[in-house]
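how would this look folded up:
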Amino acid sequence: MKGFVLGGVSSNVGKTVATLATIRALDRAGRAVQPAKAGPDFIDPSHHRRVAGRPSRTLDPWLQGEDGMGRNYHRGEGDICIVEGVMGLYDGEVSSTAMVAEALDLPVVLVVDASAGMESVAATALGFREYASHAGRDVEVAGIIAQRAQGGRHERGIRDALPEGLEYFGRIAPDEALEIPDRHLGLETGEEAPLSDEALDAASEHLRVERLLDVARDPPRPEGEESTGTGSNAPTDKRIAVARDSAFRFCYPATIERLRERGEVVTFSPVAGDALPDCDAVYLPGGYPELHAEALSGSPALEELAGRAGEGLPVFGECGGLMTLSESLTTADGETYPMAGVLPAEVRMHERYQALDHVELRATRDALTASGGTALRGHEFHYSSADVGSDARFAFEMERGEGIDGEHDGLVEHQVLGTYCHFHPESGAFDAFLDGL
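A predicted model of the protein is given here:
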């Protein structure tokens, strides 16, 4: 499957809107688009899915390794893949848009804010193209999409100023209807604040679809199609209950795919008052439990979960899952709600984020997602902190990142593990989880 990367000159330049408009333009041209996202984001992919009609693939060299990233790319379905970048093209110490483009041998279409420039837009694009050589990076900047650009003289001035070798792929006109609301973890999700079809149709009208199709390339396939994880690949007869609702949104599509490859997945909604399904294990992904604390506090599923956990049911909670498994959750407005009470921690929300980084953890003991001594890579991004009890036990030491207390992550109680770290299945964490059941 051929593809290209939409990289930005910076954060907040309009990459997500440009990506959605490009998806819509290709869809209107009769092409089935496979969206993807560079970096560990969960929110932008929710907008991708809503417009493209299929899950967005996560591409991150730190989380997956280069081969794992290639495998995840080629598991996509469609005629063409559009990869939305993260931050500015070259930004990111261990994972950047440029690293993704280089590893997959995909060309970059640069999204440039043209609202206050014409010839300078061309100068910016040229600088980004030449910087690749300066930095010793094998990155091809093929051309630009002019974000927030008017037509007529403005568009001609941008297009005519581009030097040879930098293609003009079109523009997206300024439009207040293309603004996506944001909150503390980024933009609101595609389910909460979707862009209107009318606005996306209008945004897609000035994109040069055939030129975009011409520049796309097919990345080489990595050797072997199996996960690089340390677990086995054998199917099991285990049934895994996965929380999926407005409080538990942050789950990589590849994670559900992996769980379904090796077992049976049944979903439930704690927010809606669902009972805990009959299962052999439970996975609580991250999300927004703080927005649904009252409903979670009275959820039958959490009460059942606490009882089953005491009986030895394996439960893995990531970030929002960790928060839900704790004793209490205090929201940003100071309201405190009891949670499942399985893990010895009291969680509090803050106005400013408490951690944001790619992380590496080393297991100090056998745990649900790793055997003792195993290193795992992941990502953390949260606005909460956890005040843990004096008798708290941890499964991991932090080699990079903050974790729960700056030195450790992975609270352990019974057969329950709660981490602030989000793992991708290429890490082997979910294979280890299944292998231990």
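
For the rest of this, base every contact and every neighbour count on C-alpha atoms.
Fine.

ends of stretch 103-116, how far apart?
Start-to-end span of stretch 103-116 (CA to CA, to the nearest Å) is 33 Å.

Could you check how many residues crowd around Asp387?
By other CA atoms under 10 Å, 13 other residues sit near Asp387.

Please apply the same query to Asp138.
15.

List the buried residues of stretch 356-376.
357-364, 367-371, 374-376 (16 or more other CA atoms under 10 Å).

Return the longest helix in this structure, judged by number of residues.
In the chain, ranked by residue count with DSSP state H as the criterion, the top helix is helix 119-134.

Can you name every helix or strand that the following helix or strand past that helix contacts?
Tracing the chain past helix 119-134, the next element assigned as helix or strand by DSSP states H and E is strand 141-147. For strand 141-147, the packing partners by 3 or more CA pairs under 8 Å, 6 or more residues apart in numbering; DSSP states H and E come out as strand 108-113, helix 119-134, strand 167-172.

One more, so I can put them side by side:
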Amino acid sequence: MNGVVIGGTRSGVGKTVATLAVTRALDAAGYQVQPAKAGPDFIDPSHHEHVAGRPSRTLDVWMQGADGLRRNYHRGDGDVCVVEGVMGLYDGDASSTAKVADSLDLPVVLVVDAKAGMESVAATALGFQRYSEHAGLDVDVAGVIAQRAHGGRHEQGIRDALPDGMTYFGRIPPRDALDIPDRHLGLHMGDEAPIEADALDDVAAHVHTERLVDVAREPPRPERQTTRPKSDARIAVARDEAFCFYYPATIERLRERADVVTFAPTAGDDLPECDGVYLPGGYPELHAATLAESPALRQLGDAAADGLPVVGECGGLIALAESLTTTDGDTHRMAGVLPAEMRMHERYQALDHVELRARGDTLTAGAGQRLRGHEFHYSSADVAGDARFAFDVERGDGIDDGRDGLREYETLGTYCHVHPESGAFDAFLETVER
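Predicted coordinates:
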């Protein structure tokens, strides 16, 4: 499957809108689009899926490594893969868009703000193209999409200024209808605040699809991974408005080796009969009062005390704690499994790629093993003095004093989100299958 990367000159330049416009334009031209996202984001991929009609692949060099990155890419399905970048093209020491493009050998279509420029758009793109060698990377900046560009003389001036070998792929005209509302942790999810279809179609008409298809190319294929036989284990995964931050690859990995059943704590579901539970991240703080009355969370507390293996990440950690206090000052009971009281803040408390080292054998890693992931949260934890931790934090913040992974019974809660390429979910399944 050939692909292109939609990179940007900076955060906020309009990569998401450009990615959705490219996706819509290719779809209208008869191509099946496989969306993907550079970096660890959960929110932009929800917008990709809403427009493309298929889950977006997460591509992160830090969390997956080069081979894992390529494996995840090639698990996609379509005619063309459109990869949205993260921040500016070269920003991010752990997993920049440029590193993803270099690892996959994909061309970059650079989104440049053209509101008050013509020749300067070309100069900016040329600078980004030439910076690749200085950065020690091999990044092919193939051309530009002009953000906030008008037609006529404005558009023609940009096209005429581009150097030989750099392609003009189209423009995103100024439109108020293209704004996606945001909140803490980023944009609203794709099913909450999608761009109106008519507005997206209007923008997509200014994208030159055949030029994109012509420059797209296929990344190298990695070595095949050994697959293990499927067991009779049953894993329950929380999936609703409060638990919506999960990678499609994680669900795929769980389904390869176990039966997966989902439940919605905010809808009043009971905890399904199962051999293990995965609580992904999300927005428990927006549904705290509902979760406090959730039958599934009460049942989960009893099941965890009986030794049911449970893994919770970030929002899942919050749900497994004793309580959650929102920014309004209201305190709500949670599952009560882990000895911590959680509190929400107006500003984020941590944002980084993370590396953890296991203190001993735990649900997602063996003693001494390192796990790479990321953390991004607005909450903090007041942890009991006798609390047990599974990991020392080699990079990042963790839960408390350079430690992450609160442990109780066979339950593990972390601020760190991991990708299945880390091996964490394989370790979890091996515990469940014993």
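
TM-score of the superposed pair?
Remark: TM-score between the superposed chains equals 0.99 [TM-score structural alignment, normalised by the length of the second structure]; 432 aligned residues with a CA RMSD of 0.7 Å.

Single out the most deeply packed of the helices and strands packed on strand 141-147 of the first structure.
Per residue and on average, the most neighbours among these fall to strand 108-113, with a mean of 28 (mean count of other CA atoms under 10 Å).

After superposing, tell me the mean distance of that strand to the second structure.
Taken over the aligned residues, the distance from strand 108-113 of the first structure to the second structure averages 0.4 Å (mean CA distance after the TM-score superposition for the first structure).

Against Tyr90 of the first structure, how distant is Tyr383 of the first structure?
26 Å.

who has more neighbours, the two?
When neighbours are counted by other CA under 10 Å, Tyr383 of the first structure and Tyr90 differ, and Tyr90 comes out ahead with 23 against 16.

List the contacts of the closest residue to that one other than its chain neighbours.
Excluding its sequence neighbours, the residue lying closest to Tyr90 of the first structure (CA to CA, 6 or more residues apart in numbering) is Ala98, at 5.4 Å. Contact partners of Ala98 of the first structure, counting by CA atoms under 8 Å, 6 or more residues apart in numbering, are Leu89, Tyr90, Arg137, Val139.

Try it again at 7 Å.
Leu89, Tyr90, Val139 (CA atoms under 7 Å, 6 or more residues apart in numbering).

Map those residues onto the second structure and name those still in contact.
Contacts conserved in the second structure for these, counting by both residues aligned by TM-score structural alignment, their matches' CA atoms under 7 Å: Leu89, Tyr90, Val139.

in the first structure, which spans are helices?
Using DSSP H, the helices of the first structure run over 15-28, 43-52, 61-74, 97-104, 119-134, 153-161, 197-204, 209-215, 253-262, 293-297, 300-310, 320-325, 429-435.

hang on, Met398 of the first structure packs against Thr364?
No: with contact defined as CA atoms under 7 Å, Met398 of the first structure does not reach Thr364; the gap is 10.2 Å.

so who does the equivalent of Leu26 of the second structure over in the first structure touch?
Aligning on TM-score structural alignment places Leu26 of the second structure opposite Leu26 in the first structure. Under the criterion of CA under 7 Å, 6+ apart, the neighbours of Leu26 of the first structure are Val209.

do that again at 10 Å, thanks
32-33, 52, 79-80, 82, 204, 207-210, 212-213 (CA atoms under 10 Å, 6 or more residues apart in numbering).

Would you mind listing which of the residues you listed are buried?
Ala32, Val33, Ala52, Ile80, Ile82, Ser204, Leu207, Arg208, Val209, Leu212, Leu213.

ok, now how distant is the first one from Gly68 of the first structure?
The one in question is Ala32 of the first structure. From Ala32 of the first structure to Gly68 of the first structure the distance is 23 Å (CA to CA).

Report the mean distance between the longest helix of the first structure and its aligned residues in the second structure.
Mean for helix 119-134 of the first structure is 0.8 Å (mean CA distance after the TM-score superposition for the first structure).

what's that helix packed up against?
Applying 3 or more CA pairs under 10 Å, 6 or more residues apart in numbering; DSSP states H and E, we find helix 119-134 of the first structure packed against strand 108-113, strand 141-147, helix 153-161.

okay, the angle between it and strand 167-172?
On the basis of axes from the mean of the first three to the mean of the last three CA atoms, to 10 degrees, helix 119-134 of the first structure is oriented at 130 degrees to strand 167-172.

Counting neighbours, what do you get for Leu406 of the second structure?
26.

wait, doesn't it sit right on Ala340?
Yes: shown here, Leu406 of the second structure and Ala340 form a contact pair, counting by CA atoms under 10 Å, at 8.7 Å.

what's the matching range in the first structure for stretch 269-288 of the second structure?
Counting by TM-score structural alignment, stretch 269-288 of the second structure corresponds to residues 274-293.

For that stretch, measure first residue to last.
For stretch 274-293 of the first structure, the end-to-end distance is 15 Å (CA to CA).

buried set for it?
275-277, 279-290, 293.

So which of those belong to strands?
Ala281, Val282, Tyr283, Leu284 (DSSP state E).

dump the residue contacts of the first one.
Contacts here follow CA under 10 Å, 6+ apart; on that basis Ala281 of the first structure touches 238-242, 265, 308-309, 312-316, 415-416, 433-434, 437.

Swap in 8 Å and give it another go.
Contacts of Ala281 of the first structure by CA under 8 Å, 6+ apart are Lys238, Arg239, Ile240, Ala241, Leu313, Pro314, Val315, Leu437.

could you flag which of those are buried?
Using 16+ other CA under 10 Å as the burial test, the contacts of Ala281 of the first structure include Lys238, Arg239, Ile240, Ala241, Leu313, Pro314, Val315 as buried.

Go through these and say which is closest to Gly152 of the first structure.
Nearest to Gly152 of the first structure among those: Ala241, at 55.7 Å, using CA to CA.

Now do the same for the closest one: its match in the second structure.
So Ala241 of the first structure corresponds to Ala236, using TM-score structural alignment.

quick one: contacts for that match?
Contacts of Ala236 of the second structure (CA under 8 Å, 6+ apart): Val260, Val261, Thr262, Phe263, Leu271, Pro272, Glu273, Cys274, Asp275, Gly276, Val277, Tyr278.

didn't the last one look like it was pressed against Ile235?
Yes: applying CA atoms under 8 Å as the test, Tyr278 of the second structure and Ile235 come out as touching, 7.3 Å apart.

follow-up on the earlier one: export the buried ones among the contacts of Ala281 of the first structure as TSV, with columns for distance to Glu198 of the first structure.
Listed next are those as TSV, based on distance: CA to CA, whole Å:
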residue	distance to Glu198 of the first structure
Lys238	45
Arg239	42
Ile240	40
Ala241	38
Leu313	48
Pro314	47
Val315	43
